[in-house]
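*Asks:* Sequence below, structure please.
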Amino acid sequence: MTQKQSKPIIFQGSLHKKNYFEGWYYKQVSSDQKTSLSFIPGISLSEHDPHSFIQYILVETHEDGRKETQTGYVRFPLESFTFQHNPFSVQIGQSEFTERFIDIDLVDDSMTFKGRLELDHLMPIQQSRLHPNIMGVFAYIPKMECYHGVISMNHSIQGDMLVGDRIEQFTGGKGYIEKDWGTSFPKHYIWLQSNHFNDATTSLFFSIAHIPFHFTEFEGFICNLVHQGKEYRFATYNLSRCDIVTITSNHVTLHLENRHARLDISAEVSHRANLIAPVKGTMQKTVKEGISGTLSIRLEDKKTGEIYAGKGLNAGVEIVDYEFETE
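*Replies:* A predicted model of the protein is given here:
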């Protein structure tokens, strides 16, 4: 188990790779849950257009309950990307991303972000030699299309930020960090995330995707649920089962099960906007993401008999290129 496998937040690639991408996903939600803001710093090492970038997705809830979503993709020269491993840091232009803080100085055509947010009490996932990160044993397999890392299921935020022409207070809010790297995003996938449940200890991440695997292909999935300090992992690599019960472009219901627990998830998204995803290292595929969706879950622990049912707000939801039922 190498440092890169056990600590996926550090830069996994090199600037000499071809048709390669790497991106970090930092999500912040204000304490009043009226502002959700995600930053995605990354690099695209395509042959004809190598560059670094910072994407953002901003969702604001107005006093009348109306939600407004804005996204942007800010390009930088590849030379603007610098990194270090210990302590971890990635800097693009005047913005820096670490495990302890994010320091943003970003100007887009229609939006400005400036401020420093402190990240406290990060919640990493459980790791072992067999499962060094959320990919499990697949973390050891070379040349997969897309690798994934979950850095923090939940953490607290301190600080404020200039968003447009006003100061947004994030102190007392919650954050989440994950990342992806490889050559391309899957040709179809579902991604869900929330750490704003009625039980404040609860956090959930889920993904199912088409995975090309050497001379074959399969649907692989990972789900990590933390509740009351206990982690429940459902994944292809630990012989869990995942059934997509219903799916439309805005809604999905899922049933997951293994020998330890059962989990039902219902996800709904209504406010989405465009983000840019990689294909063979080139940032060219448009996907729609919402970070103001809702998740309803029901967990049954087979050992204790405990049942938890809860609703997660400010949920990240992506349902990309599946064959949908009639809505």
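
*Asks:* can we go C-alpha only for contacts and neighbour counts from here?
*Replies:* Fine.

*Asks:* correct me, but Ser95 touches Leu106?
*Replies:* Yes - Ser95 lies in contact with Leu106 (CA atoms under 8 Å); the separation is 6.9 Å.

*Asks:* Give me the most central residue, this protein.
*Replies:* What sits nearest the mean C-alpha location of the chain, by CA atoms, centre = their mean, is Glu178, with 4.7 Å.

*Asks:* name the element it belongs to?
*Replies:* strand 173-182 (DSSP states H and E).

*Asks:* helices or strands next to that strand in the packing?
*Replies:* strand 20-29, strand 146-158 (3 or more CA pairs under 8 Å, 6 or more residues apart in numbering; DSSP states H and E).

*Asks:* Kindly state which of those is positioned closest to Val269.
*Replies:* The minimum distance between Val269 and these falls on strand 20-29, with 16.8 Å, by CA to CA.

*Asks:* my guess is the residue nearest to the centre of the chain meets Glu22, correct?
*Replies:* No - Glu178 sits out of contact with Glu22 when judged by CA under 8 Å, with a separation of 11.3 Å.

*Asks:* how about this one, so we can line them up?
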Amino acid sequence: MPFQDCLLPETFQGKYAQAPYFEGWYFRLQNGSHSISLIPGICLNPQPHAYLQILNGEKGTSSYQEYPFSAFRFRQDRFAISVGENHFSSTSIHLREPQLHGDISFTNRVPFCAHRLNTGMMGPFAFVPWLQCRHGVVTIRSTLAGALTDDTGTMDFTGGIGYVEKDWGKAFPQPYLWTQAHFGLSTFMLCLARVPLPGGALTGILAFLYTGQKRYLFSTYTGTRLSTICRTEDGAWHLIFRTPFHRLFLRLIIHKGLTLRAPGTQGMNREIQEDPHADLSVRLATCGGDTVFQGQSADASAEIVGDLLKLTKQA
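*Replies:* Below is the predicted model of the structure:
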């Protein structure tokens, strides 16, 4: 991977990639009961192709549309990609699928990093060559304007909230937990996974909380550790993370999910479930127990794949 690409993680990273390889961007649009997630991307194996996945949380439907690889186009100097006649960037979406079309613009955008050149969520891990999968956040939150229309009517997203992230690499890890939610003007994301290493594995942590115009970053490379993970009789997952300065407490309940195709080493052949209406509670406290932030959402997106209890094992 060229050095300059590591400093522009939101842009297309796969110019020189060889199979197995995937790269996908995740756009989440919310406004009241309207909930749509759009995932444009590419996969190089077993047959190179582009794709667009659409998850409709309001109607409980999902779809995967495959395109020729030649239908994928990208800008090298900034984040802007196209899959067929569908165009995606950090400022807008232009969607022209037969089953869903419309235009969405993003204003009041809060990027993950204000500096143009940055390593994003991966931090120093951006330069580690053997990682199975990498994760990035493009937009923490933005205000939406526009609408999308399908065969049943028009969904107005004006005034809603947008979120954008991405993944790229050889395959999704397993096991892993991912969740993202907005709490009023605050935003949270967690990606917790078993990361293969030469000769072993470790539990990798990438998370952030944006609140009060301040971003708290929780990651393996900043000293964050998973101290507790368990599931109670009511089906809730409870997690506690420790950092040198804070304690992060999570409670997550996942209900029925939507089918999502995910990358494995043999292509987009894994089916996972994503719940667009999971229940998530987050509390951030100082080491002395004082609450810094507390929030709850019944509209968190969440995925759990594999046996999460394996995340407690050491390398």
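
*Asks:* Work out the TM-score between the chains.
*Replies:* After superposition, the two chains reach a TM-score of 0.91 (TM-score structural alignment, normalised by the length of the second structure), with 308 aligned residues with a CA RMSD of 2.5 Å.

*Asks:* Quick one: map His135 of the second structure onto the first structure.
*Replies:* In the first structure, the residue matched to His135 of the second structure (TM-score structural alignment) is His148.

*Asks:* Hmm, its match is touching Phe185, no?
*Replies:* No - applying CA under 8 Å, one finds His148 of the first structure not in contact with Phe185, separated by 10.2 Å.

*Asks:* mind listing the strands in the stretch 101-250 of the second structure by residue range?
*Replies:* 133-150, 153-156, 161-169, 176-183, 186-197, 200-211, 214-219, 225-231, 237-242, 246-253 (DSSP state E, counting those that start in this stretch).

*Asks:* Please list all residues in contact with the closest residue to Thr203 of the second structure other than its chain neighbours.
*Replies:* Leaving aside its chain neighbours, Thr203 of the second structure sits nearest to Arg194 (4.6 Å; criterion: CA to CA, 6 or more residues apart in numbering). By CA atoms under 8 Å, 6 or more residues apart in numbering, the contact list for Arg194 of the second structure reads Pro173, Gln174, Pro175, Tyr176, Ala201, Leu202, Thr203, Gly204, Lys310, Leu311.

*Asks:* So what does the third one match up with in the first structure?
*Replies:* Here Pro175 of the second structure is matched to His188 in the first structure, going by TM-score structural alignment.

*Asks:* Please give the number of neighbouring residues around that match.
*Replies:* Other residues lying near His188 of the first structure total 15 when counted by other CA atoms under 10 Å.

*Asks:* for the residue nearest to it when sequence neighbours are not counted, what are its contacts?
*Replies:* Excluding the flanking residues, the one nearest His188 of the first structure by CA to CA, 6+ apart is Asp321, at 4.9 Å. Taking CA under 8 Å, 6+ apart, we find Asp321 of the first structure in contact with Lys187, His188, Tyr189.

*Asks:* Check these against Arg75 of the first structure and report the nearest one.
*Replies:* For the contacts of Asp321 of the first structure, the nearest to Arg75 of the first structure is Lys187 (24.1 Å; CA to CA).

*Asks:* The strand ranked longest in the second structure to strand 237-242, inter-axis angle?
*Replies:* When the second structure is scanned for its longest strand (criterion: DSSP state E), the result is strand 267-286. Angle of strand 267-286 of the second structure versus strand 237-242, following axes from the mean of the first three to the mean of the last three CA atoms, to 10 degrees, is 60 degrees.

*Asks:* what about strand 267-286 of the second structure, how far off from the first structure?
*Replies:* Following the fit onto the first structure, the mean deviation recorded for strand 267-286 of the second structure is 1.1 Å by mean CA distance after the TM-score superposition for the first structure.

*Asks:* buried sites along that strand?
*Replies:* Using 16 or more other CA atoms under 10 Å as the test for burial, strand 267-286 of the second structure gives 267-268, 272-286.

*Asks:* I'd like the next helix or strand past that strand.
*Replies:* strand 291-305.

*Asks:* how big's the offset between that following strand and the first structure?
*Replies:* So strand 291-305 of the second structure averages 1.7 Å relative to the first structure (mean CA distance after the TM-score superposition for the first structure).

*Asks:* Identify the residues contacting that strand?
*Replies:* Contacts of strand 291-305 of the second structure (CA under 8 Å, 6+ apart): 174-183, 211, 254, 272-286.

*Asks:* As JSON lines, the strands of the stretch 101-250 of the second structure with distance to Thr107 of the second structure would be great.
*Replies:* Shown next, in JSON lines, are the strands of the stretch 101-250 of the second structure (distance: least, CA to CA, whole Å):
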{"stretch": "strand 133-150", "distance to Thr107 of the second structure": "5"}
{"stretch": "strand 153-156", "distance to Thr107 of the second structure": "16"}
{"stretch": "strand 161-169", "distance to Thr107 of the second structure": "9"}
{"stretch": "strand 176-183", "distance to Thr107 of the second structure": "17"}
{"stretch": "strand 186-197", "distance to Thr107 of the second structure": "16"}
{"stretch": "strand 200-211", "distance to Thr107 of the second structure": "17"}
{"stretch": "strand 214-219", "distance to Thr107 of the second structure": "19"}
{"stretch": "strand 225-231", "distance to Thr107 of the second structure": "35"}
{"stretch": "strand 237-242", "distance to Thr107 of the second structure": "33"}
{"stretch": "strand 246-253", "distance to Thr107 of the second structure": "30"}
